[in-house]
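# Next come a sequence and a model predicted from it.
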Amino acid sequence: MLKLVRPVLAGVAYLAAFGAAAHGPTPQKVVETVEIAAPIDRVWQAVADFGGIAVWNPALKASEGNGNQPGAKRVLTFANGEKLEEDLDTYDPATHEYDYRMSRANTAALPASSYSVVFRLIPKDQGTQVEWKSRLYRGDTGNEPPPNLTDEAAVEAMRHFFQAGLNNLKARLEKAN
């Protein structure tokens, strides 16, 4: 009996090791925040238009959308001319939050195959904390992605996009004080 068990266990161990090496991508997370010395209603006024993100995010050349109700769509045009489409899932002015997701991947615009995002404002002391977080998957979901479509590339691109927008939003709103 022992002679039969050893080969079976060895085979199971081999398959487990092979499966672990070939599991594909895992979800990545990006969370960026900034504190803005402005009241939450003023910050919300600046970011409330789902389609108007290009007004305050310099990583974009343009943006256009068709409203702020769940199901609305927007198209982002990046500085390199590439476009990315997103769908609005929830929109709540009372809690100063909206959630959206990529509707069609374009890895030339952003090296991710899919993502979902939560954008929210939180009252903080005399100002507002803006939190932008995403769960995303790399641009190439195969086991050996090229360097420009790895987990790291996707995280870095999303982080840069979030930081550019948050830093500019802070500068614009605090300058107006």
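Happy to help now that I have it.
# okay, CA-based contacts and neighbour counts for the rest of this
OK.
# And what about the closest residue to residue 97 other than its chain neighbours, helix, strand or coil?
Nearest residue to residue 97, sequence neighbours excluded (C-alpha to C-alpha, 6 or more residues apart in numbering): residue 120, at 4.2 Å. Put simply, residue 120 is strand when judged by DSSP: H, G, I helix; E, B strand; the rest coil.
# put this beside the first:
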Amino acid sequence: MAKAFASRIIRAPIEAVWEVVRDFNGLPRWNPAIVESHIEDGLPPDLVGCIRSVTLDSGAVGRERLLVLDDNQYRVSYNFETPPLPVFNYVGTLELKALTEVDHTLAIWRSTFDEAPEDAGRFGPILSEQVFASGLASLDAQLAGARTPENTVRWQGHAPANVYSIVELKLPLEKAWASVRTLASSSDWLTSDSGASATGARQRRVGDVSRISLEGEPLQEQLIAFSDLDHSLGFVLRYDTAPGVYRANIELFSISSSETTLAVCTVHWRCPKDDEAERGVKKHHDLVLRALNRIGQQ
């Protein structure tokens, strides 16, 4: 398997860099190797699964599918549906990491792919230097000196898992993921038997917010990560009547020996060590178990 890689310190805060990078249709605005891009079928560029058609400066045309858009980990992944180069099984990822001592950002762009035997070793340097490295250099030149947006609050890392639930779903991974994937577009998993109801349909767009009610308590739910590559979803929950932010993640793993799926759900939040906190742990743990078991029954 061949690889391409480039990394660079961008002299701008991670929020400013991510605002540019997360636009799946925005490559021509900052990468000189890409001269044209459009999202097919009129879909929005933050819809996981959308396809962009790109034209390279060489004139080659390709089609790329958005696999991952993660506002929490500052990561975007994509594959080649129609390669602009003669490579196969291509998957690329552009990821950002904030530097702590200075308000700069490390950008890492990497990909893996296969080449025909006669092309072995040919396209790694081309992608690394002419697409990745030149693109990151241009991005740095455009954003150097940008300021951190006002009222920015960066997540300082997860507290220990307040809820950690694992359920074996009697479904193969593909069917289990098809069920879990609907979490981003409907509230069917939060049924009346779990004490939750929805007042607005959720969309499969990272960043979208919906209003729901859990056991009579109103809250906002925001989709912050969606990965067809890792089979995972991430949400942020904010209660109207209680402080703090809840971060939930669901990830699926294939069990090859039994053709079933392991569903792992974690919910993190910061709360005092008291009886009310313990009751909150139990409430969310029970909700997660009921939701995961219901998915397995579909």
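Everything's here; your move. All values reported here derive from a predicted model rather than from experimental measurement.
# burial count for the equivalent of the residue nearest to residue 97 of the first structure over in the second structure?
Per TM-score structural alignment, the equivalent position to residue 120 of the first structure in the second structure is residue 95. Residues lying near residue 95 of the second structure (other C-alpha atoms under 10 Å) number 19.
# where along the stretch 51-200 of the second structure do the helices fall?
Per DSSP state H, counting those that start in this stretch, the stretch 51-200 of the second structure carries helices over the ranges 123-125, 134-143, 173-181.
# Tabulate those (TSV), appending distance to residue 27 of the second structure.
Listed next are the helices of the stretch 51-200 of the second structure as TSV, based on distance: least, C-alpha to C-alpha, whole Å:
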stretch	distance to residue 27 of the second structure
helix 123-125	20
helix 134-143	9
helix 173-181	27
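# just to revisit the earlier point, quick one: residues contacting the residue nearest to residue 97 of the first structure.
For residue 120 of the first structure, the contacting residues are 95, 96, 97, 98, 130, 131, 132, by C-alpha atoms under 8 Å, 6 or more residues apart in numbering.
# Could you do residue 165 of the second structure as well?
Contacts of residue 165 of the second structure (C-alpha under 8 Å, 6+ apart): 264, 265, 266, 285, 288, 289.
# where along the stretch 151-298 of the second structure do the strands fall?
Along the stretch 151-298 of the second structure, the stretches classed as strands by DSSP state E, counting those that start in this stretch are 163-169, 196-198, 209-214, 217-227, 232-239, 246-255, 260-268.
# Report the distance from the third one to the chain centre.
This means strand 209-214 of the second structure. 21 Å (C-alpha atoms, centre = their mean, to the nearest Å).
# Same question for the last one.
A distance of 16 Å separates the centroid of the chain from that of strand 260-268 of the second structure, by C-alpha atoms, centre = their mean.
# which part of the first structure lines up with that strand?
Counting by TM-score structural alignment, strand 260-268 of the second structure corresponds to no residue in the first structure.
# separation between the closest residue to residue 232 of the second structure other than its chain neighbours and residue 289 of the second structure?
Excluding its sequence neighbours, the residue lying closest to residue 232 of the second structure (C-alpha to C-alpha, 6+ apart) is residue 251, at 4.2 Å. Separation of residue 251 of the second structure from residue 289 of the second structure (C-alpha to C-alpha, to the nearest Å): 14 Å.
# same deal with residue 263 of the second structure?
10 Å.
# Residue 127 of the second structure now?
45 Å.
# higher neighbour count, these two?
Per other C-alpha under 10 Å, whichever of residue 127 of the second structure and residue 289 has more neighbours is residue 127, with 20 against 16.
# Now do the contacts for that one.
Counted by C-alpha under 8 Å, 6+ apart, residue 127 of the second structure has contacts 4, 5.
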